[in-house]
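**Student:** dropping a prediction and its sequence here:
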Amino acid sequence: MSSILSRGRGAVAHRFRRLRAQSFHPPFPGEDGGESEQNVVVDCGWGRLLFGQTFQDPAELAASLREEGPDRRDIAFYIRDPHVALAAAPQELFLDPSHTFRLDLPTYRGSRKSVRGFAIRPVANREDAVEVNRIYAARGMVQIPPEWFEANKESRVVRVLVAEDAMSGAIVGTVMGVDHVQAFADREGGSSLWCLAVDPQAAVPGIGAALVHHLAGRFKALGSAYMDLSVLHTNAEAIALYEKIGFRRVPLFTLKRKNFVNERLYVGPMPEAELNPYARIIIDEARRRGIGVEVTDAEGGFFRLIYGGRSIHCRESLSELTSAVAVSICDDKAVTRRVMERAGLSVPRQIETTDPEARAAFLKEVGSVVVKPARGEQGRGIAVGIETPEQLEEAVAVARTVCERVIIEECVTGEDLRLVVINYKVVAAALRRPPRVVGDGKSTVRDLVERQSRRRAAATGGESRIPLDGETERCVRKAGYGLDDVLPDGLEVVVRRTANLHTGGTIHDVTDIVHPALVEAAVRAAKAIPIPVAGIDFLVKSPDDPAYAFIEANERPGLANHEPQPTAERFVDLLFPQSVPAAVRAVQRKARDNAQGNA
């Protein structure tokens, strides 16, 4: 921490007893004429929190903001005269387009709902810190150096809480609280909430609200008079949550420094704002390197990147470097399978026939099949785990709505593993899991699916939704329920067998543990096509087990949702190798030379 006081509450608690019974409406906290700390700055890991009411000179506040570290996000809160502070550095600072909301803690009564499926606790170790950063990365937030958590785990000024899934032990949400009394003996008895973030793939509802309630309860118990927060004015979902809890908007202002992290807030909507997350992640990386961007068709996801005299047209991760022949091979699943079989990869048995009797015979032989259109993407028309001739013909009819040619494939059990291969190196490996819902003893399966679908859509910019179609109904029936049945409290049901993100699936990074044999097979698959950027899909027993079955190759893999792996960075490296810093290129060149020398 820098410029903060670490004081016990005993010396100041008596000041707040009379304040607990009344609401606070100060336009600018700390202006009651007494002594207080000056120029207070709190290190929050992701950047510094500057308490504007402690700066007497706006020029000093501006100068402090200008000291922001690289890749950090400093925030100046409680600004007396934002126009005056901006005048001190108009080219470097901007007025943040966020609203301030306040929860009056003396009248706050907490939540009557019991927390189900997760527990809330402080960050305990380095593993927790890594998980918090994973959630930050998934939400596009600035990450915190792990050593910050270690240095501040006993802090009474800044406290980071996490929500831990009761079944898996995974961290599914986090929030940060700052105690103003401990920071600078704040006479108003204030506190604030920062960095509320929920894992976009969390299946359990209510995590964000529970974290807010928990933090508010802690501050109320400590005698705080209010808890403030800052939220972007366009974040309607978050604002609705805060207002439901009891927050009210107050006229307080925030200043930030112009940097890459904040760019979209002070330059206005960029042309790429209309693109989907899979295109934006690439464009963000390109802009970070000074590469020019021209959006050629936002609706289709097309853009052009320009660096020096080199120009490359892309559609998300599909670029001009991928040949039309490679796209054609990936587009036809029957052709892809034959290419992989010739390359020596393990592939499931497969037939393509218009004869229902032949399909039924194949089903009887293998026991369970996958039905999928020969050409298609994003999981459309695919049915998994078909076991009867009647189900088979129904699934074929659905698949034909996507492509007239339909493939019947042996159903291999296992987990769905996506390996992202860029420039014939595996950059990321992730398990893709089918969507599932957890019962609460009150809601129907249909209601649970719709709620989970809305959460997935909100978390992915509308890219992931769970269709309420025949395939979902079939999977729910297989679990012993109907869509209009109430699911027992705590019972988890998989509502689709496919793990595709676009149909509600979730992605879980396993790059650090994936077996070398799977890495080698994925690279061999990409070279067999050949294709410089591909998503290679296997069914595996486990990501650390060498056994696999090839499923398909995707010529336009989504590079988002693979945090913390540098998928967009490696893609831009491939397109524009000269944009890589010279020092990094030297290290890469040395590594290549060593590899060739050892070969």
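**Tutor:** Received, thanks.

**Student:** alpha carbons only for contacts and neighbour counts from here, please
**Tutor:** OK.

**Student:** now residue 595: which helix or strand?
**Tutor:** Take DSSP states H and E as the rule and residue 595 turns out to sit in helix 582-598.

**Student:** who are the packing partners of that helix?
**Tutor:** Counting contacts by 3 or more CA pairs under 8 Å, 6 or more residues apart in numbering; DSSP states H and E, helix 582-598 is packed against no other helix or strand.

**Student:** let's bring in a second one:
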Amino acid sequence: MSGKKVSGGERGASKGGHPASDRSRHRLERQGSATLRGFVEEDPQHKGTPLKPNATLDCGWGRLVFAHTFSDNAELARTLLQEKEGQRDIAIYLRDPHVVLAMAPQDLFLDPSHTYRLWFFNYRPARVQPRGFRVRRLRSREDADAMYRLLSSRRMVPPSPEFVLERLKSRALSFFIAEDEDSGRIIGTVTGVDHVHAFGDPEKGSSMWCLAVDPQAAQPGIGRALVAWVADHYAARGRAFMDLSVMHDNEAVIRLYEKMGFERVPVFALKRKNAINEPLFVGPENYDALNPYARIIVDEARRRGIGVELVDAEEGYFALTLGGRSILCRESLSELTNAVAMSRCDDKRITRKLLAEAGLSVPAQQVAGDADSDRAFLAEHGAVVVKPARGEQGRGVAVDITDADEMSAAIAAAGRVSDRVILESCARGDDLRVIVIDYRVVAAALRKPAEITGDGRHDIRTLIEKQSRRRAAATGGESRIPLDEETERCVSRKGHALDEVLPPGETLRVRATANLHTGGTLHDVTERLSPQLRKVCETAARTLKIPVVGLDLLVTDPAGDDYVFIEANERPGLANHEPQPTAERFVDFLFPQTVQVSDATPAN
């Protein structure tokens, strides 16, 4: 194949060795000056590899369209318009993005992301030492399934496990994962693309895509370790640089990349207007003011053509309208939940009374206030839970109280949340949240209290603050670890102090309750939930006469039959249970005429 000049991209050439830093920058400024030759002559391993014209690479989530290999802008536009349903194609390295965009302005848009590049000519392998996790290649069906779940939970389009497994030996695509050393759980993933193997790149480039980190992972530095691993991988292959794309307003991630040596380069990308990309091109009216719990419902409603009116975005109020039917909602609480049902859930004493009368297992309980009676209750049960009779988001709740003075302090703290405080016998087990919609179980997740992992350098207070910032960033500000009396009590009971430096790799549980709003994490167990637990949860919802509810139980095993009901929540956070179809089932419930047969919930 003879050398063929095509539309040049904004890339630095590397002829016969690594370019100097200033020379590379000058080349970037001269957009379109590089000529892609027909063979990769500099790489002995790939000498004679032909440059692929009109190159695309199927990545499972869509195609990477290497725009600088297209000699005709019209053909590039046509290629983007051939995007398959449910996919997300990306055209990158465009010389004339404005020209291609003008050819299909109703269908294409300029991606509001920046491109950052790490040059390898002055790169030193990042000596990142993961603590509590390891980074490795994806190698099994279990790994591929975990990658699929993680990307889905981050609202990204994942490649199917079958697609990934078919390409484990691919030289163009490489899949890497971060694995928790203790549990074996996959807590991060990233995909690398080798441009030489993808299209015969004479400039020996590479790129990184689909970086995702489990927001509930306690270990610090997972994302940085994954980026460093991919960079080391391609530097060892003799590539000249690695590119990545990041949203223009993701300031925290941009700071991380710049700290690692990435430089912003004038590279642009085009995408097709579709439901997946809608938040990127609809402009300022894209409901960003809503919190994640309202936003997930609004997005699903808009996808179905249901009208949305924001009533009070800050508080999560919105109205959904279709035809002559209009329903006012506050997140997952709608007008279809009546005031009486809501009041049953709001008062934990009434919740317990009704569930007990229905024959469901509940803890012993009494109203706090009389000191002698409180001490007698503690003596009878050995350990108690102190909680406000009314309240939400775990405020004022103290768990596993075994000392009378601690109980008095906890009662006083709970009293600042509600004028009535209750004591419950402290049942043992794992905290299980079950979402019931239209009286059917839709999702279930184990909730675990907030934990930190020591690094041998920072004190416990600093580690809590760092973990809290990560949890807040991952949940839109909804989950934070409070540095309050309860956190200090939990740390002290473990024999530590807030100003103490935790040894590297040591994990410390800093809260007793697993509520998400106090830094707790959720781990999906929907498929493991036993038929018995499904039945009792649906019975509980019918007993309380509430069609949409989050039920909290303590269980020894979600696949078993033992349980104790703790409380019911009339406004559960549906976004916490992705990728389970909580928003879909909620909109099904509100507007059953929009249900598609393939999406319908199967009968139990």
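**Tutor:** Here it is on my side, so go on. This structure is a prediction, so every number in the text was calculated from the model and none was measured.

**Student:** quick revisit: buried ones in the helix holding residue 595 of the first structure?
**Tutor:** Residues of helix 582-598 of the first structure classed as buried by neighbour count (16 or more other CA atoms under 10 Å): none.

**Student:** before we move on, what about stretch 374-393 of the second structure?
**Tutor:** When burial is assessed from 16+ other CA under 10 Å, stretch 374-393 of the second structure yields the following buried residues: 374-375, 377-378, 383-392.

**Student:** contacts for it next, please.
**Tutor:** 346-349, 368, 396-402, 404, 407, 410-411, 414-415, 417-426, 515-518, 569 (CA atoms under 8 Å, 6 or more residues apart in numbering).

**Student:** restricted to helices, list the residues you listed.
**Tutor:** Judged by DSSP state H, the subset of those located in helices is 346, 348, 349, 404, 407, 410, 411, 414, 415.

**Student:** in PyMOL, how would I select the buried members of those residues?
**Tutor:** To isolate the buried ones among these in PyMOL, judged by 16+ other CA under 10 Å, type:
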select buried, resi 346+348+349+407+410+411+414+415
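
**Student:** could you identify the pair within the ones in helices among the contacts of stretch 374-393 of the second structure that is furthest apart?
**Tutor:** Taking CA to CA, the two most distant members of those are 346 and 404; they sit 27.5 Å apart.

**Student:** check contacts around the residue nearest the centre of the first structure.
**Tutor:** The centroid of the first structure falls nearest to residue 138 when counting by CA atoms, centre = their mean (2.3 Å). Residues in contact with residue 138 of the first structure (CA under 8 Å, 6+ apart) are 199, 200, 561, 563.

**Student:** now the residue mapped onto the first one from the second structure: closest residue in space that isn't a chain neighbour?
**Tutor:** Residue 199 of the first structure maps onto residue 214 of the second structure when the alignment is built from TM-score structural alignment. Spatially, and ignoring its direct neighbours in sequence, residue 214 of the second structure is nearest to residue 187 (4.9 Å; CA to CA, 6 or more residues apart in numbering).

**Student:** alignment lookup: the one you found to the first structure.
**Tutor:** Residue 187 of the second structure maps onto residue 172 in the first structure, by TM-score structural alignment.

**Student:** how big's the offset between the helix or strand hosting its match and the second structure?
**Tutor:** According to DSSP H and E, residue 172 of the first structure maps onto strand 171-179. Following the fit onto the second structure, the mean deviation recorded for strand 171-179 of the first structure is 0.6 Å by mean CA distance after the TM-score superposition for the first structure.

**Student:** that strand packs against which elements?
**Tutor:** If contacts are counted by 3+ CA pairs under 8 Å, 6+ apart, strand 171-179 of the first structure sits against helix 126-138, strand 158-165, strand 190-198, helix 207-221.

**Student:** and if we set it to 6 Å?
**Tutor:** For strand 171-179 of the first structure, the contact count by 3 or more CA pairs under 6 Å, 6 or more residues apart in numbering; DSSP states H and E identifies strand 158-165, strand 190-198 as packing neighbours.

**Student:** what about the counterpart of residue 143 of the second structure in the first structure, neighbour count?
**Tutor:** When the first structure is aligned by TM-score structural alignment, residue 143 of the second structure is paired with residue 128. By other CA atoms under 10 Å, 20 other residues sit near residue 128 of the first structure.

**Student:** if you skip the residues just before and after it, what's nearest to residue 128 of the first structure?
**Tutor:** residue 171 (7.2 Å).

**Student:** matching residues in the first structure for stretch 434-451 of the second structure?
**Tutor:** With TM-score structural alignment applied, stretch 434-451 of the second structure matches the range 419-436 in the first structure.

**Student:** just the buried residues of that stretch, please?
**Tutor:** 419-436.

**Student:** over to stretch 30-44 of the first structure?
**Tutor:** 30, 39, 40, 41, 42, 43, 44.

**Student:** equivalent analysis for stretch 413-420 of the second structure, please.
**Tutor:** Neighbour-count burial for stretch 413-420 of the second structure [16+ other CA under 10 Å]: 413, 414, 415, 417, 418, 420.

**Student:** show me the helices in the stretch 501-604 of the second structure, by range?
**Tutor:** Taking DSSP state H, counting those that start in this stretch, the helices of the stretch 501-604 of the second structure run over residues 531-544, 582-590.

**Student:** so the shortest one matches what in the first structure?
**Tutor:** Mapped onto the first structure using TM-score structural alignment, helix 582-590 of the second structure spans residues 567-575.

**Student:** superposed on the second structure, what's the mean shift for the matching stretch?
**Tutor:** So stretch 567-575 of the first structure averages 0.5 Å relative to the second structure (mean CA distance after the TM-score superposition for the first structure).

**Student:** coming back round to it: for the contacts of residue 138 of the first structure, which ones persist in the second structure?
**Tutor:** Checked against the second structure using both residues aligned by TM-score structural alignment, their matches' CA atoms under 8 Å, the contacts of residue 138 of the first structure keep these contacts: residue 563.

**Student:** please pull up the equivalent of the residue nearest to the centre of the first structure in the second structure.
**Tutor:** Taking TM-score structural alignment for the superposition, residue 138 of the first structure sits opposite residue 153 in the second structure.

**Student:** what do you get for residue 185 of the first structure?
**Tutor:** Aligned partner of residue 185 of the first structure by TM-score structural alignment: residue 200.
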